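Undergrad: sequence first, predicted coordinates after that:
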Amino acid sequence: MAATTIRITSAHLQSTVGKLVRIAGRVLSRSSETAVLQAADMGEVTIQLGPDSMLQPDTVAEIMGRVNPDLSIQEMTSNTFDGPMDMETHAKMVDYAHQYGELF
């Protein structure tokens, strides 16, 4: 059985330490070991890159990974989106999913 992931924004990091999550946003910068993601709620999140990471600055991506105690996310896999993403709508959807989980 596949592990369950929780969609989050930067506001949910504290409550998801140690859990598998999915977070979407725009990649602001990248170094050899980390990237900075501007999440859908406009908060910045440090991504600890996996060995095969393809994340590049100025792309919109969804990262699946585990939230570390320092509130960074260890990337397991990621997907990039070809078109624009409505960050405000995505952030609202994630918040609604946390508030009304039984509907999702």
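TA: Structure's in. What do you need? Numbers count the residues shown, from 1 in each chain.
Undergrad: every contact and neighbour count from this point should use C-alpha atoms.
TA: Will do.
Undergrad: helices or strands up against the longest strand along the chain?
TA: Counting residues, the longest strand in the chain under DSSP state E turns out to be strand 20-30. Contact partners of strand 20-30 among helices and strands, from 3 or more CA pairs under 8 Å, 6 or more residues apart in numbering; DSSP states H and E: strand 6-8, strand 34-39, strand 60-67.
Undergrad: use this one as the comparison:
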Amino acid sequence: MAEYLSPRVNSARLPNFVGKTVRLPCKVVSFNGPNAIVEASDGGQTTIVLSAGSDIQDTFVEVVGTVVDSTTIKMMVGVNMGDKLDLKLVNDTIEMMHDPRFQKIFFA
């Protein structure tokens, strides 16, 4: 797989990126102190360790952060994406991006 700065991933792909920076498009499920529980585009739940002063306000966000383990991301930045996002379409796109047939298009 090509090296790139921050690929978009779903929850199933997190174990492949431990220690690396990723982008996780997701739906906010709940907040629990310094963490948020989100639903990734493939339906899996992920814990987000929020950054100081994070400003997550929308239902859908894209979290940019470092993968701590297979279910946790330490957030660097959160991008609010509104309250309407087709997570199935997002997931189909993520899977296509990681398909070896198309990696040169997305990660050249």
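TA: Looks like it arrived, so ask away. A quick note: this is a predicted structure, and the numbers were derived from the prediction, not measured.
Undergrad: re earlier: quick one: closest of the helices and strands packed on strand 20-30 of the first structure to Lys19 of the first structure.
TA: strand 60-67 (5.4 Å; CA to CA).
Undergrad: and the closest one, how far out from the chain middle?
TA: Taking the mean of its C-alpha atoms, strand 60-67 of the first structure sits 4 Å from the chain's own mean (CA atoms, centre = their mean, to the nearest Å).
Undergrad: next one: stretch 11-21 of the first structure
TA: Here the centre of stretch 11-21 of the first structure is set off from its chain's centre by 10 Å, with CA atoms, centre = their mean.
Undergrad: and for stretch 93-104 of the first structure?
TA: Averaging C-alpha positions (CA atoms, centre = their mean) puts stretch 93-104 of the first structure 16 Å from its chain's average.
Undergrad: what's the answer for stretch 71-86 of the first structure, then?
TA: Averaged over its C-alpha atoms, stretch 71-86 of the first structure has a centre that lies 6 Å from its chain's centre (CA atoms, centre = their mean).
Undergrad: over to stretch 52-62 of the second structure?
TA: Centroid separation for stretch 52-62 of the second structure versus its chain: 13 Å, with CA atoms, centre = their mean.
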